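Trainee: model this:
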Amino acid sequence: MFWEIIPSSPITKLITKILDDMVRLSTVNGIIYLLDNPQSHETLKVILSRLGHLILDPVLSIRSAVVDLLLLIMGIHSFQFHMVVHLDVLLSTLANDQPLVAQKITKLLLPSYFPTNVTSEEACNRCVTLIKRSPLAGARFCEFCLSEGASPQSLNLLFKILINLVLSPANISSDQIDGILMAAANICNNLATKPKYKTALKKVLTSKKLM
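Mentor: A predicted model of the protein is given here:
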């Protein structure tokens, strides 16, 4: 509330002390609160990386709060969330964490790996890139991307691409094939609840392809 009347040096020392020594969940929630004040952004941008390790905290509520923080700074122009938590760590967490955290990370990564402001073909290509880079994370991403706003039409196209890709596995490792099949299965589970897309899925999975 009184940010502008406190010199930057003591503010930085105080926040650094809080980040290093205070209760973990309260610290994350406090930083989220501070970000409401645009005057805090320049200082926080430099020191927020000190919170990155909390994405691996054994307590679910803390990991969830860290992703909430990343979602918040994603919408702030001067911040880059991967400077707080490295992308490889995010992908590992996406692949292995509880659904609450995995779904939030999917929301975080959706603009990069299945954006709505590009063509369906480009969105699918980006998602395939994700699956090839981290098969388990990519499969988990496909589990939640519909609920986080991905287009059903685009996901239907992605399903076709994934099925064709696994049937022509040139330069694809066995781990990648597993990830592609799990991703396709997750898309199928989501789209099959809609009669229109259930019919479309059946057309893709011909007897020849299933054999």
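
Trainee: can we go C-alpha only for contacts and neighbour counts from here?
Mentor: OK.

Trainee: mind checking how far residue 121 is from residue 93?
Mentor: For residue 121, the distance to residue 93 (Cα to Cα, to the nearest Å) stands at 27 Å.

Trainee: what are the contacting residues of stretch 184-203?
Mentor: 139-140, 142-143, 146, 152, 155-156, 159, 162-163 (Cα atoms under 8 Å, 6 or more residues apart in numbering).

Trainee: for the nearest residue to residue 131 once chain neighbours are set aside, list the residues it contacts.
Mentor: Closest residue in space to residue 131, ignoring its immediate chain neighbours: residue 138 at 4.1 Å, by Cα to Cα, 6 or more residues apart in numbering. Residue 138 makes contacts with 95, 127-128, 130-132, 179-180, 183, as judged by Cα under 8 Å, 6+ apart.

Trainee: want to put them side by side, so please do this one too:
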Amino acid sequence: MNMQNGTISNWNDEKGFGFILPKSGAKTIFAHIKDYSREHKPPIKGLEVSYLISTDPKGRTCAVEICPVNGHKKIGRGFRQKALSLILLSTFAIILFYLYSSSVIPLSIVGIYAFMSIITFAMYAKDKNAAEWGQWRTQENTLHILALVGGWPGASIAQSFLRHKSKKLSFRVTYWITVIINCGVLIWLVSPEGRFWFNNVMKNINFG
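Mentor: Okay, here's the model as predicted:
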């Protein structure tokens, strides 16, 4: 098969697919994010690409091995986002460790953050895979609730390193609101009133 050249005529970043207009002027060809180069930034409308013509499992014509013709490498913004995410999480981890070592918060709170972060990261990974393969997606509200109850560090890692839900502005705004609320609750929990309330709750929990 020979490589073809064309231009991204439209692209749905949220759903992970779009269409390529061949340079030859032929009919547009379906393109999916799973067949796009992972060494480059996500495709955008007007981007010139090279590709091979293939068929999907249902026999429909589609483009595979899609790669930008010039530039469009993953640099700059992606690196900065990863660096900021690592700085934020490192700072938060140090604060949690200090609060625990100073007996301000119990180990259970640290465990909640760790457990919820793992669950949240896994849900982001599952949703990204579903988006790439056209499967059933996880609702955004579910991801926000997980972040709100302590999974936001895992969400931050997923957004930065999986490059999932990292560009949709409305989602990002809501995500940061959940971070602020969660941190606000943590600040309250380290206050005398919050610690008293939390200790009473833990005492009343029946572990059977």
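
Trainee: so after superposing, what's the score?
Mentor: The TM-score (TM-score structural alignment, normalised by the length of structure 2) is 0.24; 96 aligned residues with a Cα RMSD of 6.3 Å.

Trainee: do you have the helices of structure 1 handy? List them.
Mentor: Using DSSP state H, the helices assigned to structure 1 run over residues 8-21, 24-34, 41-47, 60-74, 87-96, 99-113, 120-133, 135-144, 152-167, 174-191, 195-204, 207-210.

Trainee: out of those helices, deepest packed?
Mentor: Among the helices of structure 1, helix 135-144 has the highest mean neighbour count (mean count of other Cα atoms under 10 Å), at a mean of 26.

Trainee: tilt between that helix and helix 152-167?
Mentor: Angle of helix 135-144 of structure 1 versus helix 152-167, following axes from the mean of the first three to the mean of the last three Cα atoms, to 10 degrees, is 150 degrees.

Trainee: tell me what angle helix 135-144 of structure 1 forms with helix 99-113.
Mentor: In this structure, helix 135-144 of structure 1 runs at an angle of 100 degrees to helix 99-113, with the same axes, to 10 degrees as the basis.

Trainee: so which elements touch the strand or helix carrying residue 31 of structure 2?
Mentor: When secondary structure is defined by DSSP states H and E, residue 31 of structure 2 falls within strand 29-32. Counting contacts by 3 or more Cα pairs under 8 Å, 6 or more residues apart in numbering; DSSP states H and E, strand 29-32 of structure 2 is packed against strand 17-22, strand 61-68.

Trainee: what are the buried residues along the longest one?
Mentor: By 16 or more other Cα atoms under 10 Å, the buried positions in strand 61-68 of structure 2 come out as 62-68.

Trainee: so what touches stretch 79-98 of structure 2?
Mentor: Contacts made with stretch 79-98 of structure 2 from outside it, assessed by Cα under 8 Å, 6+ apart, are listed as 110, 153, 156-157, 160-161.

Trainee: surely residue 22 of structure 2 and residue 9 touch.
Mentor: No - because the distance of 9.3 Å does not satisfy Cα atoms under 8 Å, residue 22 of structure 2 is recorded as not touching residue 9.

Trainee: between the two, which is the more surrounded one?
Mentor: Neighbours per residue (other Cα atoms under 10 Å) separate residue 22 of structure 2 from residue 9, with residue 22 holding more: 20 against 17.

Trainee: burial count for residue 194 of structure 2?
Mentor: 15.

Trainee: who touches it in this structure?
Mentor: Applying Cα under 8 Å, 6+ apart to residue 194 of structure 2 gives the contacts residue 188.

Trainee: tell me which element it falls in.
Mentor: When elements are defined using DSSP H and E, residue 194 of structure 2 is found to belong to helix 192-204.

Trainee: residue 67 of structure 1 and residue 107 of structure 1, how far apart?
Mentor: 10 Å.

Trainee: please apply the same query to residue 12 of structure 1.
Mentor: Taken as Cα to Cα, the spacing of residue 12 of structure 1 relative to residue 107 of structure 1 amounts to 31 Å.

Trainee: do the same with residue 204 of structure 1
Mentor: When distances are taken as Cα to Cα, residue 204 of structure 1 and residue 107 of structure 1 turn out to be 28 Å apart.

Trainee: separation between residue 142 of structure 2 and residue 67 of structure 2?
Mentor: Going from residue 142 of structure 2 to residue 67 of structure 2 by Cα to Cα gives 33 Å.

Trainee: next: residue 4 of structure 2.
Mentor: Shown here: residue 4 of structure 2 relative to residue 67 of structure 2, a distance of 11 Å by Cα to Cα.

Trainee: same question for residue 195 of structure 2.
Mentor: From residue 195 of structure 2 over to residue 67 of structure 2 the distance is 55 Å, taken as Cα to Cα.

Trainee: how about residue 198 of structure 2?
Mentor: 54 Å.

Trainee: ok, residue 86 of structure 2 next?
Mentor: 29 Å.

Trainee: same check on residue 110 of structure 2?
Mentor: Distance of residue 110 of structure 2 to residue 67 of structure 2, given as Cα to Cα: 43 Å.

Trainee: hmm, back to that, which one of the contacts of stretch 79-98 of structure 2 sits closest to residue 180 of structure 2?
Mentor: Distances from residue 180 of structure 2 to the contacts of stretch 79-98 of structure 2, taken as Cα to Cα, are shortest for residue 153 (12.1 Å).
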